[in-house]
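>>> would you be able to build a 3D model of this:
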Amino acid sequence: MTTSNLNLLTSPAQIGTLSLKNHMVMAPLTRSRAGEGDAPTPTVVEYYRQRAGAGLIITEGSQVSAQGKGYMRTPGIFTTEQIEGWKQVTDAVHAEGGRIFLQLWHVGRLSHPLVQLNNELPVAPSAIKADGEIYTPEGLKPYELPRALNLDEIPGVVADFRQGAENAKRAGFDGVEIHGANGYLIDQFLRDGTNTRTDSYGGSAENRTRFLKEVVESVIEVFGASRVGVRLSPIFNYFSMSDSDPQATFNCAAKMLSRYGLAYIHVVELGAGPFDFKDLKRCFGGSYIANGGYDAERAEKALNSGDADLVSFGTAFLANPDLVERFQRGVALNEADPATFYQGEERGYTDYPTLAQSR
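Take a look at the predicted model:
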């Protein structure tokens, strides 16, 4: 696609109350580069600064509590050191004229006692184990059977999301994205394959959306609805995730979310089985960020057709800090190195060359 064909993708956009430089969003990408105490380091600061050309950056998932942690060296947003580390990131991005949201994260069952405080079991809506293995301080280990959250514990987890939002505001973020996707805790509550509760958080689709509803309400009290987004992944099927009727479940969630005037929903369109994403967008009624293997041409078509209001790019932004310029000029992209996605420090992180550096 030539530069002249990218009229919408690289043109200014509006999302909530924010004016953006373009319609390109940097998707959240776990990179496992956090330092001591799971706080962002100067290298993390440089990584995000390099990518400030995006209309909006959504950070990697950041656990809202020690209980919410699943993977080694992922950043948090619940200690003073973590807040201070993120403040360096937001200052750097804002100095480059960028906008940045923090993704609020709780992994639920996708953790292990070896990364939990006091070797406690991970928590989940129901005691259902995920298939597969997870990296721990002692190497790869199978996921363990999680402990189902007691009814009286759930308000405390909701409060952790609210505190995470308050901490993100202290760190200077423009807003937050609630991670309701990819098999993590909120997604576990949404789907009947992982939620077999018989109380007010289980059973019907309306009940299964209750936890997300309470998290959203707590977070918008901090930032205001126009600075809060939600990520969903209706047909994501890794980590043993399933639902008997994903269209009904996620349409129900979208209709619930439509009542709040949120900045957007951010939808991962990858996975198994048929799904009508246009219908999901209609049920929500607000701004829709599409995600899932988009290139420049497909993104421009989605914007022009109204199938998306913005488009997010993951691996492309990882390997191309100047992705916007590359799309504008219609030039080749750097190839990403999967071997460095979660390890390598600066290598495969801050050393991908820009066009200017490649000359």
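
>>> C-alpha from now on. contacts and neighbour counts both.
Fine.

>>> now the end-to-end length of stretch 268-281.
One end of stretch 268-281 sits 12 Å from the other (CA to CA, to the nearest Å).

>>> also stretch 139-157?
28 Å.

>>> same check on stretch 232-246?
11 Å.

>>> again, but for stretch 91-103
17 Å.

>>> now stretch 176-189
End to end - CA to CA - stretch 176-189 spans 20 Å.

>>> please apply the same query to stretch 165-176.
End-to-end for stretch 165-176, by CA to CA: 7 Å.

>>> now residue 57: which helix or strand?
strand 56-63 (DSSP states H and E).

>>> and that strand, what does it pack against?
strand 24-26, strand 100-105 (3 or more CA pairs under 8 Å, 6 or more residues apart in numbering; DSSP states H and E).

>>> got those as CSV, with mean neighbour count and distance to residue 58 columns?
Formatted as CSV, the helices and strands packed on strand 56-63 follow (neighbours: other CA atoms under 10 Å; distance: least, CA to CA, whole Å):
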stretch, mean neighbour count, distance to residue 58
strand 24-26, 28, 6
strand 100-105, 27, 5
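
>>> now these as JSON lines including distance to residue 83?
Shown next, in JSON lines, are those (distance: least, CA to CA, whole Å):
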{"stretch": "strand 24-26", "distance to residue 83": "21"}
{"stretch": "strand 100-105", "distance to residue 83": "11"}
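
>>> among those, which comes closest to residue 282?
strand 24-26 (20.9 Å; CA to CA).

>>> next secondary structure element downstream of the closest one?
Following strand 24-26 toward the C-terminus (DSSP H and E): helix 42-50.

>>> the inter-axis angle of that following helix versus strand 100-105?
Compare the direction of helix 42-50 with that of strand 100-105 by axes from the mean of the first three to the mean of the last three CA atoms, to 10 degrees and you get 130 degrees.

>>> one more to line up against the first:
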Amino acid sequence: MLHGLAAATAALVLTALLAALVRTLMLRFGRARRGDTTPHLGGIAVALATLGVACAGPLLGVAELGPGVAPLLAAAGAVALLGLIGDLRPLGVRVRLVAEAAAATAVVALAGLSPGAGALAVLWIVFVTNAFQLLDNSDGAMGAVAAVTALGLAVCAIAEGRPGHGLLLSVLAAALTGFLLHNWHPARIHLGDCGALFTGFLLAASAVTVHAGEPGERTTAELFMLTLVVLTDTLLVLVSRRRAGRPLTRGGGDHIAHRLRGLGLTIQGSAVVLGVVSLAGTLIGLQVHDGRVAPVAVLPLALVVPVAVVLLLRVPVYGPAARRRTPHARTPQESATASVDLAGGRG
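Predicted coordinates for the structure are as follows:
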């Protein structure tokens, strides 16, 4: 436990320092992309701190990664590099999806799943990875949700006798917390594709690995609750853009955080609400994991997602109606990034 606490503390401090350094370098040598004055390479700090602290334990002889953690770190590092390339020079959606699927396949192949379950796991990992990337659209929102999810998965990993995965996820949660010191509104730096894809992939792939030996119905119910916010946000965006006749891969201010602000919440308040909902979902997921809540009991809660989507669709986010209703909802930085498409990284 002491080693875990020390690792988490180191990750938090290291991320905060690296994020400040990256921001200083970006402001000195290059501006944020497409007119945004806030740098988008903060994910470098999260990825480096998480990978560095996780690998430091075995190198220093104070902690072991455990079986399956090293390949997971390698795959997550590859996805982080993919995201970094996308931050510097936007990649096509197909290129990203193929690369993410390859990394997910490598992780799933070592998890011991059957071919059918493995194929579904790969699709789920890719979907959740990009769902977290899409959530990186409002100051503090993605970091808060991901940190809570990482802590929940860490508890699951430790309960399943996977201390290495538990340590890794705890380190990730601490790194995201350190990053939030710079990403809380008004954000001084954003995660960008590097950090968002790295975080989403590491969470999704860890979830598959940790739950590989569990019954299917329990795993499904648990993972649904752990990813409740990102799944709802992605569904909301896809339905909203489809109804509005907008390209599905074209970014915009149509996520949950933007709609909450349309209802009168502040940017900070929207991030807090998303974090609290994620915490509630995580706690229920942990109850399912512990056997205190039956998987079938989650079915009524699943109805919350379509109901929430229907209600949030009523909040105007496109055109003059949205501007009249929420004149304060978008910062100058968001105005500059709202038109960036999915291939460019901003959801």
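
>>> TM-score for these two?
The TM-score (TM-score structural alignment, normalised by the length of the second structure) is 0.30; 180 aligned residues with a CA RMSD of 6.9 Å.

>>> picking that back up, out of the helices and strands packed on strand 56-63 of the first structure, which is closest to residue 280 of the first structure?
For residue 280 of the first structure, the closest of these is strand 24-26, at 19.8 Å, according to CA to CA.

>>> nearest to residue 124 of the first structure, of the helices and strands packed on strand 56-63 of the first structure?
Between these, strand 100-105 lies closest to residue 124 of the first structure; by CA to CA that is 13.6 Å.

>>> and the next helix-or-strand element following that closest one, what does it pack onto?
Note on strand 100-105 of the first structure: by DSSP H and E, the next helix or strand toward the C-terminus is strand 123-124. With contacts taken as 3+ CA pairs under 8 Å, 6+ apart, strand 123-124 of the first structure sits against strand 147-148, helix 185-190.

>>> of the helices and strands packed on strand 56-63 of the first structure, which approaches residue 46 of the first structure most closely?
Set against residue 46 of the first structure and scored by CA to CA, those come closest in strand 100-105, at 13.9 Å.

>>> sorry, back to before: and the strand holding residue 57 of the first structure with strand 100-105, angle?
Using the same axes, to 10 degrees: strand 56-63 of the first structure against strand 100-105 is 30 degrees.

>>> any idea which helix or strand comes after strand 56-63 of the first structure?
helix 80-95.

>>> in the second structure, which residue is most central in space?
residue 132 (3.4 Å; CA atoms, centre = their mean).

>>> strands of the stretch 201-347 of the second structure, start to end?
Ranges of strands within the stretch 201-347 of the second structure: none, based on DSSP state E, counting those that start in this stretch.

>>> was I right to think residue 12 of the second structure contacts residue 177?
Yes. Using CA atoms under 8 Å, residue 12 of the second structure is in contact with residue 177, at 6.4 Å.

>>> can you count the residues close to residue 320 of the second structure?
A count of neighbours around residue 320 of the second structure, defined by other CA atoms under 10 Å, yields 10.

>>> what residues are up against it?
Residue 320 of the second structure makes no contacts at all, as judged by CA atoms under 8 Å, 6 or more residues apart in numbering.

>>> from residue 17 of the second structure, how far off is it?
For residue 320 of the second structure relative to residue 17 of the second structure (CA to CA), the value is 41 Å.

>>> can you check residue 221 of the second structure too?
38 Å.

>>> for residue 76 of the second structure, same thing?
On the measure of CA to CA, residue 76 of the second structure and residue 17 of the second structure end up 22 Å apart.

>>> show me what the host helix or strand of residue 5 of the second structure packs onto, helices and strands only.
Using DSSP H and E, residue 5 of the second structure sits within helix 2-29. Contact here means 3+ CA pairs under 8 Å, 6+ apart; on that basis helix 2-29 of the second structure packs against helix 43-60, helix 163-183.

>>> and the angle from the longest one to helix 2-29?
So that's helix 163-183 of the second structure. 40 degrees.

>>> what is the burial count for residue 4 of the second structure?
18.

>>> surely it is in contact with residue 167?
Yes. Shown here, residue 4 of the second structure and residue 167 form a contact pair, counting by CA under 8 Å, at 6.1 Å.

>>> which residue packs closest to residue 54 of the second structure, ignoring adjacent ones?
residue 168 (5.9 Å; CA to CA, 6 or more residues apart in numbering).

>>> quick one, what contacts the one you found?
Residue 168 of the second structure touches 50, 54, 154, counting by CA under 8 Å, 6+ apart.

>>> could I get those residues in JSON lines, plus columns for distance to residue 125 of the second structure and neighbour count?
Below are these laid out as JSON lines (distance: CA to CA, whole Å; neighbours: other CA atoms under 10 Å):
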{"residue": "50", "distance to residue 125 of the second structure": "19", "neighbour count": "31"}
{"residue": "54", "distance to residue 125 of the second structure": "21", "neighbour count": "28"}
{"residue": "154", "distance to residue 125 of the second structure": "17", "neighbour count": "28"}
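
>>> which among the helices and strands packed on helix 2-29 of the second structure is found nearest to residue 144 of the second structure?
The nearest among those, by CA to CA, is helix 163-183 at 7.6 Å.

>>> the closest one vs helix 43-60, what angle?
When the same axes, to 10 degrees is applied, the directions of helix 163-183 of the second structure and helix 43-60 differ by 150 degrees.

>>> just how off-centre is helix 163-183 of the second structure within its chain?
Relative to its chain's centre, helix 163-183 of the second structure lies at 12 Å (CA atoms, centre = their mean, to the nearest Å).

>>> state the number of residues packed around residue 158 of the second structure.
Counted with other CA under 10 Å, residues neighbouring residue 158 of the second structure total 15.

>>> wait, it touches residue 169, no?
No. Counting by CA under 8 Å, residue 158 of the second structure does not reach residue 169; the two are 10.2 Å apart.

>>> list the contacts for residue 282 of the second structure?
Applying CA under 8 Å, 6+ apart, the residues near residue 282 of the second structure are 148-149, 152, 225-226.

>>> could you find the closest non-adjacent residue to it?
Per CA to CA, 6+ apart, closest to residue 282 of the second structure is residue 226, 4.8 Å.

>>> I'd say that neighbour and residue 151 touch.
No. In this structure, residue 226 of the second structure is not within contact of residue 151 by CA under 8 Å, at 10.2 Å.

>>> between these two, which has more neighbouring residues?
Neighbour count, other CA under 10 Å: between residue 226 of the second structure and residue 151, residue 226 has more, with 27 against 21.
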